[in-house]
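*Asks:* Show me the folded form of this:
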Amino acid sequence: MFQTIDKLAVEQLKYALAGVEDNVWSLFAEDGPMRMYTRQIEDEGGLPVDPLKATHSVEGVTALEFMHYFYDARYKMLWDHTLEAMSVVEHISPDSVVLHQKHKTVWPAAPRESLFVSHIRRVDEHKRDGAHDLYIVCNRDVQRADVPLGSSSSVRVGLTVSMICETIVKDPHLHRKLTRDDVKCNIIYVSQVHPGGWVPTAALRHVYKKEYPKFLRTFTEFVKKNVKEKPVSI
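*Replies:* Alright, predicted model coming up:
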């Protein structure tokens, strides 16, 4: 399992840090510093599996803090409003876990579940000039015989999702304790989801173009609210 996770982290880091070419990616959402891009791709059966890429910048938060709330399963039900239920299947190691999620059903689609491994690591060897650090969280679907579908009508979603985050310390020569005003984090989020069973293509694309920006805004506000009164963790 370690080799699989390690390969996933390396692949996703390279993919996330690659540029957004104008002729390949199209911008579909813009809100302050947040930009969201997509490409229209369908699988062999005609199901939409559009990859998504988002860039964002958040003042007053470090990469470690942002990633802590994204990775830690204890918080998922508090910020991910698409979830009906979530459970930890296995703690593989301090930086890797297998999660099982049941998603709220959106008519007329079948109930959907996701089963995936989630991994977090610090990857400073890939950080850009001027960045204090660089972290990645990557998630990919897995199959396990000990986690059956919740019902005969349920569908298991395929997914590859990664979030990459760097901290910028605005004045790296400060010789005092950092405050929220001294830091910001830059975020790259990449996602490709296979819906599993049938879904109406146009409706799915309409939903994700509305829901992805909503997710990133909601999660950002959740993190900012939770770190506001706490000392900077870096």
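*Asks:* make it CA atoms for all contacts and neighbour counts henceforth
*Replies:* OK.
*Asks:* Now do the helices in the protein.
*Replies:* Per DSSP state H, the chain carries helices over the ranges 2-17, 63-71, 76-79, 201-227.
*Asks:* Nearest to residue 137 among those would be which one?
*Replies:* helix 63-71 (6.7 Å; Cα to Cα).
*Asks:* can you put the helices of the chain in a markdown table and add mean neighbour count and distance to residue 52?
*Replies:* A markdown table is the format used below for the helices of the chain (neighbours: other Cα atoms under 10 Å; distance: least, Cα to Cα, whole Å):
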| stretch | mean neighbour count | distance to residue 52 |
| --- | --- | --- |
| helix 2-17 | 14 | 10 |
| helix 63-71 | 21 | 17 |
| helix 76-79 | 15 | 20 |
| helix 201-227 | 14 | 9 |
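*Asks:* so which of these gets nearest residue 35?
*Replies:* Proximity to residue 35, assessed across the helices of the chain by Cα to Cα, is greatest for helix 201-227 (8.7 Å).
*Asks:* the inter-axis angle of the closest one versus helix 63-71?
*Replies:* Using axes from the mean of the first three to the mean of the last three Cα atoms, to 10 degrees, one finds that helix 201-227 and helix 63-71 are set 130 degrees apart in direction.
*Asks:* which residues of the protein fall in strands?
*Replies:* 26-31, 34-38, 52-59, 83-93, 96-103, 112-122, 133-141, 155-156, 158-169, 183-194 (DSSP state E).
*Asks:* Make JSON lines from those and add distance to residue 17 and mean neighbour count to it.
*Replies:* Supplementary listing: the strands of the chain in JSON lines, determined by distance: least, Cα to Cα, whole Å; neighbours: other Cα atoms under 10 Å:
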{"stretch": "strand 26-31", "distance to residue 17": "17", "mean neighbour count": "14"}
{"stretch": "strand 34-38", "distance to residue 17": "14", "mean neighbour count": "20"}
{"stretch": "strand 52-59", "distance to residue 17": "10", "mean neighbour count": "21"}
{"stretch": "strand 83-93", "distance to residue 17": "26", "mean neighbour count": "14"}
{"stretch": "strand 96-103", "distance to residue 17": "22", "mean neighbour count": "20"}
{"stretch": "strand 112-122", "distance to residue 17": "15", "mean neighbour count": "23"}
{"stretch": "strand 133-141", "distance to residue 17": "11", "mean neighbour count": "23"}
{"stretch": "strand 155-156", "distance to residue 17": "29", "mean neighbour count": "21"}
{"stretch": "strand 158-169", "distance to residue 17": "8", "mean neighbour count": "23"}
{"stretch": "strand 183-194", "distance to residue 17": "8", "mean neighbour count": "21"}
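*Asks:* One more, so I can put them side by side:
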Amino acid sequence: SERRFGFLKEQQNTFFDPPLPAEKAEAIRKIGFGTNNKIFLEFEEPFWEPDCQLIQVVWEDTSPLQDTAPSMQDAWFKKLIGFLVLPPFGSVHVLCGFIAGLESEFMETLSDEEVLLSLTQVLRRVTGNPQLPAPKSVLRSCWHSAPYTRGSYSYVAVGSTGDDIDLLAQPLPVDDSSTQLQILFAGEATHRTFYSTTHGALLSGWREADRLIGLWDLQSQQPRPRL
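*Replies:* Reported below is the predicted structural model:
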């Protein structure tokens, strides 16, 4: 599955009995797993132009050289990448905001009302219209707090390499043709080329399906005992 690596990172010490080999456990520990969420805002009427497809936000008063960083409560929304204008559906007008990192995880701890209020203030500031109507509703993903995902998708973190991805993808037991395969590993975090993507998850599933098919084909070619 695309989003289960976070659960694996969190539960690997208790999920397997016997435990995973040390080198595979270390690869799981080293590979990164982040959080990218979407925030959907529904409006009664669009305030954007009909041909507008993307609203990006640039904060002029921020600097990486600041001595004191503002609190997460006061600045989480500044991590917003921007808002994608979704195609209108009848009378429904929706913006989709993207936010990642620790700020995205903090956003999950807020109520819908707090998120809606903060983003209303952002949009009023961006448009220069203090009377801009607030969105009528908000819907958002919460991938980090979901117990069976614990994040969105993997990345090659500092201290990890593509070799860790390949090691994670190896079935167990490794290089032992005399023992039946017991555990296969699939998901975007196991695809060295397309990690962090849906197609990487799909291709890894096909890879492990082909592995099983090859195994069963070999078994079907073996002579069966006579009754």
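*Asks:* Tell me how the two chains score on TM-score.
*Replies:* TM-score for the superposed chains, counting by TM-score structural alignment, normalised by the length of the second structure: 0.28, backed by 108 aligned residues with a Cα RMSD of 5.8 Å.
*Asks:* about what we covered before: out of the strands of the first structure, which is closest to residue 204 of the first structure?
*Replies:* With respect to residue 204 of the first structure, and counting by Cα to Cα, the nearest of these is strand 183-194 at 11.2 Å.
*Asks:* Just give the closest residue to residue 8 of the first structure, not the sequence neighbours.
*Replies:* Distance criterion Cα to Cα, 6 or more residues apart in numbering; nearest residue to residue 8 of the first structure, sequence neighbours excluded, is residue 138 at 7.4 Å.
*Asks:* My understanding was that that neighbour contacts residue 11; is that so?
*Replies:* No. The pair residue 138 of the first structure and residue 11 fails to qualify as a contact (Cα atoms under 8 Å) at a distance of 9.9 Å.
*Asks:* Against residue 139 of the second structure, how distant is residue 33 of the second structure?
*Replies:* Counting by Cα to Cα, to the nearest Å, the gap between residue 33 of the second structure and residue 139 of the second structure amounts to 23 Å.
*Asks:* the more surrounded of these two?
*Replies:* More neighbours surround residue 33 than the other of residue 33 of the second structure and residue 139, with 22 against 14 (other Cα atoms under 10 Å).
*Asks:* what helix or strand is the more buried one on?
*Replies:* The secondary structure element spanning residue 33 of the second structure is strand 32-34 (assigned by DSSP states H and E).
*Asks:* biggest helix in the second structure, by residue count?
*Replies:* Determined from DSSP H, the single longest helix within the second structure is helix 198-221.
*Asks:* For that helix, buried residues please.
*Replies:* Within helix 198-221 of the second structure, the residues that qualify as buried are 198, 200-205, 207-208, counting by 16 or more other Cα atoms under 10 Å.
*Asks:* For those residues, give me JSON lines that also has distance to residue 215 of the second structure.
*Replies:* As requested, the buried residues of helix 198-221 of the second structure are exported to JSON lines (distance: Cα to Cα, whole Å):
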{"residue": "198", "distance to residue 215 of the second structure": "26"}
{"residue": "200", "distance to residue 215 of the second structure": "23"}
{"residue": "201", "distance to residue 215 of the second structure": "21"}
{"residue": "202", "distance to residue 215 of the second structure": "20"}
{"residue": "203", "distance to residue 215 of the second structure": "18"}
{"residue": "204", "distance to residue 215 of the second structure": "17"}
{"residue": "205", "distance to residue 215 of the second structure": "15"}
{"residue": "207", "distance to residue 215 of the second structure": "12"}
{"residue": "208", "distance to residue 215 of the second structure": "11"}
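*Asks:* Closest to residue 117 of the second structure out of the residues you listed?
*Replies:* The nearest one, if we look at the buried residues of helix 198-221 of the second structure relative to residue 117 of the second structure and count by Cα to Cα, is residue 198, at 32.2 Å.
*Asks:* hang on, the earlier thing: okay if I get the strands of the first structure as JSON lines plus distance to residue 7 of the first structure?
*Replies:* As requested, these are exported to JSON lines (distance: least, Cα to Cα, whole Å):
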{"stretch": "strand 26-31", "distance to residue 7 of the first structure": "28"}
{"stretch": "strand 34-38", "distance to residue 7 of the first structure": "24"}
{"stretch": "strand 52-59", "distance to residue 7 of the first structure": "20"}
{"stretch": "strand 83-93", "distance to residue 7 of the first structure": "16"}
{"stretch": "strand 96-103", "distance to residue 7 of the first structure": "14"}
{"stretch": "strand 112-122", "distance to residue 7 of the first structure": "11"}
{"stretch": "strand 133-141", "distance to residue 7 of the first structure": "11"}
{"stretch": "strand 155-156", "distance to residue 7 of the first structure": "23"}
{"stretch": "strand 158-169", "distance to residue 7 of the first structure": "13"}
{"stretch": "strand 183-194", "distance to residue 7 of the first structure": "16"}
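*Asks:* just so I know, which of these lies nearest residue 207 of the first structure?
*Replies:* With respect to residue 207 of the first structure, and counting by Cα to Cα, the nearest of the strands of the first structure is strand 26-31 at 12.4 Å.
*Asks:* Grab the nearest non-local neighbour of residue 136 of the first structure.
*Replies:* Taking Cα to Cα, 6+ apart as the measure, residue 136 of the first structure lies nearest to residue 164, with 4.4 Å between them; neighbours along the chain are not counted.
*Asks:* roughly how far apart are that neighbour and residue 86 of the first structure?
*Replies:* In this structure, residue 164 of the first structure lies at 23 Å from residue 86 of the first structure, with Cα to Cα as the measure.
*Asks:* Ok, residue 208 of the first structure next?
*Replies:* In terms of Cα to Cα, residue 208 of the first structure sits 21 Å off from residue 86 of the first structure.
*Asks:* and residue 91 of the first structure, what does it touch?
*Replies:* Remark: with contacts taken as Cα atoms under 8 Å, 6 or more residues apart in numbering, residue 91 of the first structure is in contact with 97-98.
*Asks:* What's the separation between it and residue 163 of the first structure?
*Replies:* Following Cα to Cα, the distance that separates residue 91 of the first structure from residue 163 of the first structure is 20 Å.
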